[in-house]
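1. Okay, sequence plus prediction incoming.
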Amino acid sequence: MVSVTGLLVVALVLAPIAPSLAGAVPVPATGADRSAATRPSTAPSGLPASAPARPVASDRNTTEYLALDRSLETSRFGVATLDVGGSVSADGARTRSAYQTSWLREAFAAAGDNDTERRAVVLDGADRIDARIATLERRSDTALTRYNAGEITTQAYLRELAAISQAADSLRGAVSLLATYNSAAGQPVATERIATQKSRLLLLDGPVRDKLAAAMRGERDPIRVHVETTDEGVVLATIDRRGFTRRYVREASVPSARRPDGTDQFEATNDRIGAARDRFRELYPWTWSNRESTSIVAYQGEPFLYTASVYSVRVGHAHGTSRTYDLIAFLDGATRDVFREIQYKDLSRVPTIAADSNQSDGVRVSVNRTRSGGPMLVAATDEASGDPLIATVLIDGEPVGRTGTNGHRWVVAPRPTANVTVVRGDASASVTVFSDGAPTG
């Protein structure tokens, strides 16, 4: 496996430059509403201007995020739990992709030292992988179209995403093996083609989808997932309660921001890696200013994604988890926009704002929020003493779990309002809050 000659792959680990913030507590509003407008696509010196940027939206005093750039088709919740049908579907899809790896390994071994046959196996393997990826892409597109049209439920859509994700994850092994054999056979397949295969898989799997599959197999507790879609984009967000840390996990895809046949504008500069870094810094100013670790373009190793005009930027930041990198963005070289993003946040570090509270029957409910689709903290306390209460939490009438011994329950905020109820025995209290409004911090 070889990298592009003359390019330096940057993988920097920077010293912390910002202290960790305090836990989530009520924060006074600062006035103006959060701006969800896109940032201007101002090209650095020597870099051609691109089309208007896809909306990497500001979430003041915390990380920016990739938003869907067209009118929403859906904004709903689904729950993934033990699901025999979903598990069988996911396992079947994974098996069909795993077959590509097995076939490639056996066929290459059978070719022995015959260079002609080895090259033929690699070429055939590349064709097979392309065909398999295309099948998964069509399945993904069909599922989204049917979901937006109301032909399948949210649970059925999540089942499809889980199956496709498992297949894509398995197929990534075949792509890696293809790269190894391609190098051994004298590179009959262009490295750009293999890098493109890797980039196509980025839109087909992700951490939330992996959690869906695990829940359907019964390997973890059920999870509640917030799903937002447009005609071609998808955002999935959930609260991960495993272990001692409560984490907000979000993945977003905007396929139209990816133009694989376009001219790579970063490559047109004397420093394509630096140009991609500067574009990320422009789109994610808070994230960049509060970075604690950074890696540019080294994601998943050779052949590097920039060979296919895809630039990965991974950043660890002050609101992140124990992961080295808590925000991963993938920029397209032709559009200079982010088409895929993954985020992890430690909820004890996320700044919130006091939305509203109410009391009834001796129970008080308080809500701290961030934004629609972001984390929202529900607190249940005794009205008289202020002591935390273990209570059932309902969002828009749907039970979403119970508060812990600290009286808290983190949820993903629906759009645009949320009716929040806490129930303890025969007593309950409710409040309706806007999940968007004044910025956090």
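-> Sure thing, it's come through.
2. only C-alpha atoms for contact and neighbour calcs from this point on.
-> OK.
3. List the residues that contact the residue lying closest to Ala384 once chain neighbours are set aside.
-> Sequence neighbours aside, Gly362 is the residue nearest to Ala384 in space, at 6.9 Å (criterion: Cα to Cα, 6 or more residues apart in numbering). For Gly362, the contacting residues are Asp382, Glu383, Ala384, Ala427, taking Cα atoms under 8 Å, 6 or more residues apart in numbering as the criterion.
4. Could you do Arg217 as well?
-> Going by Cα under 8 Å, 6+ apart, Arg217 touches Thr81, Leu82, Asp83, Val84, Gly86, Ser87.
5. In helices, which of these appear?
-> The subset of the contacts of Arg217 located in helices under the criterion DSSP state H comprises Val84, Gly86, Ser87.
6. so which of those is the most crowded?
-> Neighbour count (other Cα atoms under 10 Å) singles out Gly86 as the most crowded of those, with 25 neighbours.
7. pretty sure Thr294 contacts His317?
-> No - counting by Cα atoms under 8 Å, Thr294 stays clear of His317, with 9.1 Å between them.
8. In addition, the following structure is provided for comparison:
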Amino acid sequence: MKVLPLVLAFVLVASPVLGAVGPQAGSPPADALGDTAAQVQTSSNGTIRVLDIPASSVVRSTVDLQHVDLGPSLDFAGLRAGTQIQTLSSIERIRSASDDGVRQQLILGEINQIEQRAIALQSAQRNAIEAYNSGGISARELLVELARIDAEARELNERRIELREISAQTPDFSVDPGRLAALERELDTFTGPVREQAVSVLTGAETPTRFFVRTSEDGLVLSVITDDTYIREAYRSDLRNRDESGVTPTEALDKVAENYPYVWDSRATQNGADVVGAGNSYLVRVNHDRGQLFAYVDSGSAKVFKEAQIRPLDTISNGTMATEVKDGLNLSVNRTYPGGPLRIQLTETETGDPVDANVTIGLEASRESSLLGRTGADGTIWTVSPGSRFTITVIKGNAAVVLTVSPTPVPHLLTNTTKTNETTTTPASDVTPSGTATPQFDG
């Protein structure tokens, strides 16, 4: 199987578990999970649902090939060096304080500074999305800015950890664990596995890769295909309510169980689910039989406002298949939702043997197309699906086959919003020419 190469390196630093509940798959629902978790133990038809932007709210959507860029690469290196030096300097100043009272003041001052930087990062992320939506910056420039914000947030979290440890070593002093945990959750808002991959590509650590970017006025969806893994992240600031609070760890688990029934039903029997956090949000982590889910539940709105999903390609179902046969070639495309994992396969019509050939993709409304790569020895290549109708073209010698299809509806979260989720019916003309669509969930 041929995929666009990229190494997955997603490291999530977890705070001390303030409230952890790990019900086991297949066992009766624990009382602590309430009635909701029990109610979702029904067939979910294999659907892995995702946090997404409503179709009516989408401002821009694109899939672009990103590659090494010397400018951002130097910026990232300078940012890391600068923040690391600042952290070392801050810790040294605290350790060399003249007395415990001064040390306590310095620790609190540093925590205040991280909290202020978190506010600044929130503004920077919002400004970057607004600039992209207005056409002021390109998708590439948006990814660069999001990657820069990601890098700074990770370094700030490292400083937070250092401050937590040094405060524990200070006599007669402690920092509220809830405050530190809430700060970590806030910094999590600006990090994600796709952004981390963008850093690797932009700095030349990984080869050029296609990234899906989709935005609304207050939302963002990113996805990418790695060596053998599909990764996706989404953020919706409109689903947050910072003026209210009250969700408990158990309620956060309930919310994830409601919204991701298949993921919840198929969670691992050991350490299948846990929840960490405090303050205005909780992180629920679920290991299931087709990957990993990281869902963030807002304490005020009681809704999932951010998620990250990591799924090996060999666990992804075939999806809704469209086919076209011409010149002895059989081109099959397992359709998926915008930004979802798109599988393309090429075989010989008579024998069914895989065919190695170049594959290009382009939006139907545009005359431009880009090279995805070769299907390889197994005749298969993966990429992320565009957000609108697109055309796949394969040329092998004097033979050529072309297939135009539309993405499938997004499998929105079940109970995340009060409105009925937007769905669309795929018209017959969504597959051309003469391709057929087999109803089968792509998840």
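-> Great, that's in hand. This is a predicted model, so every value here is computed, not measured.
9. Using JSON lines, lay out the contacts of Arg217 of structure 1 together with distance to Asp332 of structure 1.
-> Written out in JSON lines, the entries for the contacts of Arg217 of structure 1 read as follows (distance: Cα to Cα, whole Å):
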{"residue": "Thr81", "distance to Asp332 of structure 1": "35"}
{"residue": "Leu82", "distance to Asp332 of structure 1": "37"}
{"residue": "Asp83", "distance to Asp332 of structure 1": "36"}
{"residue": "Val84", "distance to Asp332 of structure 1": "38"}
{"residue": "Gly86", "distance to Asp332 of structure 1": "33"}
{"residue": "Ser87", "distance to Asp332 of structure 1": "34"}
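10. Between those residues, which sits nearest Val420 of structure 1?
-> Thr81 (23.0 Å; Cα to Cα).
11. Trace the closest one over to structure 2, please.
-> The alignment partner of Thr81 of structure 1 in structure 2, by TM-score structural alignment, is His67.
12. how many neighbours does its match have?
-> Other residues within reach of His67 of structure 2 by the criterion other Cα under 10 Å amount to 19.
13. That one is in contact with Phe211, isn't it?
-> No - using Cα under 8 Å, His67 of structure 2 and Phe211 do not qualify as a contacting pair, with a distance of 10.4 Å.
14. hey, what's in contact with both of these two?
-> Once Cα under 8 Å, 6+ apart is applied, it turns out that His67 of structure 2 and Phe211 contact no residue in common.
15. Report the mean deviation for the longest helix along structure 2 after fitting onto structure 1.
-> If each helix of structure 2 is counted by residues according to DSSP H, the longest one is helix 100-133. In the superposition against structure 1, helix 100-133 of structure 2 averages 1.5 Å from its aligned positions (mean Cα distance after the TM-score superposition for structure 1).
16. Tell me the residues of structure 1 aligned with that helix.
-> Structural correspondence for helix 100-133 of structure 2: residues 115-148 of structure 1, per TM-score structural alignment.
17. And Val405 of structure 2, how close does it get to Thr207 of structure 2?
-> Relative to Thr207 of structure 2, Val405 of structure 2 is positioned 28 Å away (Cα to Cα, to the nearest Å).
18. er, Gly135 of structure 2 I mean
-> Using Cα to Cα, one obtains 27 Å as the distance from Gly135 of structure 2 to Thr207 of structure 2.
19. And the two? Which one has more around it.
-> Comparing Gly135 of structure 2 with Thr207 by other Cα under 10 Å, the one with more neighbours is Thr207, at 16 against 11.
20. Chain neighbours aside, what residue packs nearest to that one?
-> Ranked by Cα to Cα, 6+ apart and with sequence neighbours excluded, the top spatial neighbour of Thr207 of structure 2 is Val201, at 6.0 Å.
21. Average offset of stretch 144-162 of structure 2 relative to structure 1?
-> In the superposition with structure 1, the average deviation recorded for stretch 144-162 of structure 2 is 1.2 Å (mean Cα distance after the TM-score superposition for structure 1).
22. Check which helix or strand the counterpart of Val225 of structure 1 in structure 2 maps to.
-> Correspondence of Val225 of structure 1 to structure 2, assessed by TM-score structural alignment: Phe211. Under DSSP states H and E, the secondary-structure element containing Phe211 of structure 2 is strand 209-215.
23. Which elements pack onto that strand?
-> Under the contact criterion of 3 or more Cα pairs under 8 Å, 6 or more residues apart in numbering; DSSP states H and E, the helices and strands touching strand 209-215 of structure 2 comprise strand 60-66, strand 219-225, strand 380-384.
24. cutoff 7 Å now
-> In terms of contacts (3 or more Cα pairs under 7 Å, 6 or more residues apart in numbering; DSSP states H and E), strand 209-215 of structure 2 is packed against strand 60-66, strand 219-225.
25. how big is the angle separating it from strand 219-225?
-> Angle, strand 209-215 of structure 2 to strand 219-225, by axes from the mean of the first three to the mean of the last three Cα atoms, to 10 degrees: 160 degrees.
26. need the ones in helices among the contacts of Arg217 of structure 1 in TSV with distance to Val234 of structure 1, can you?
-> Conversion of those to TSV gives the following (distance: Cα to Cα, whole Å):
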residue	distance to Val234 of structure 1
Val84	25
Gly86	20
Ser87	22
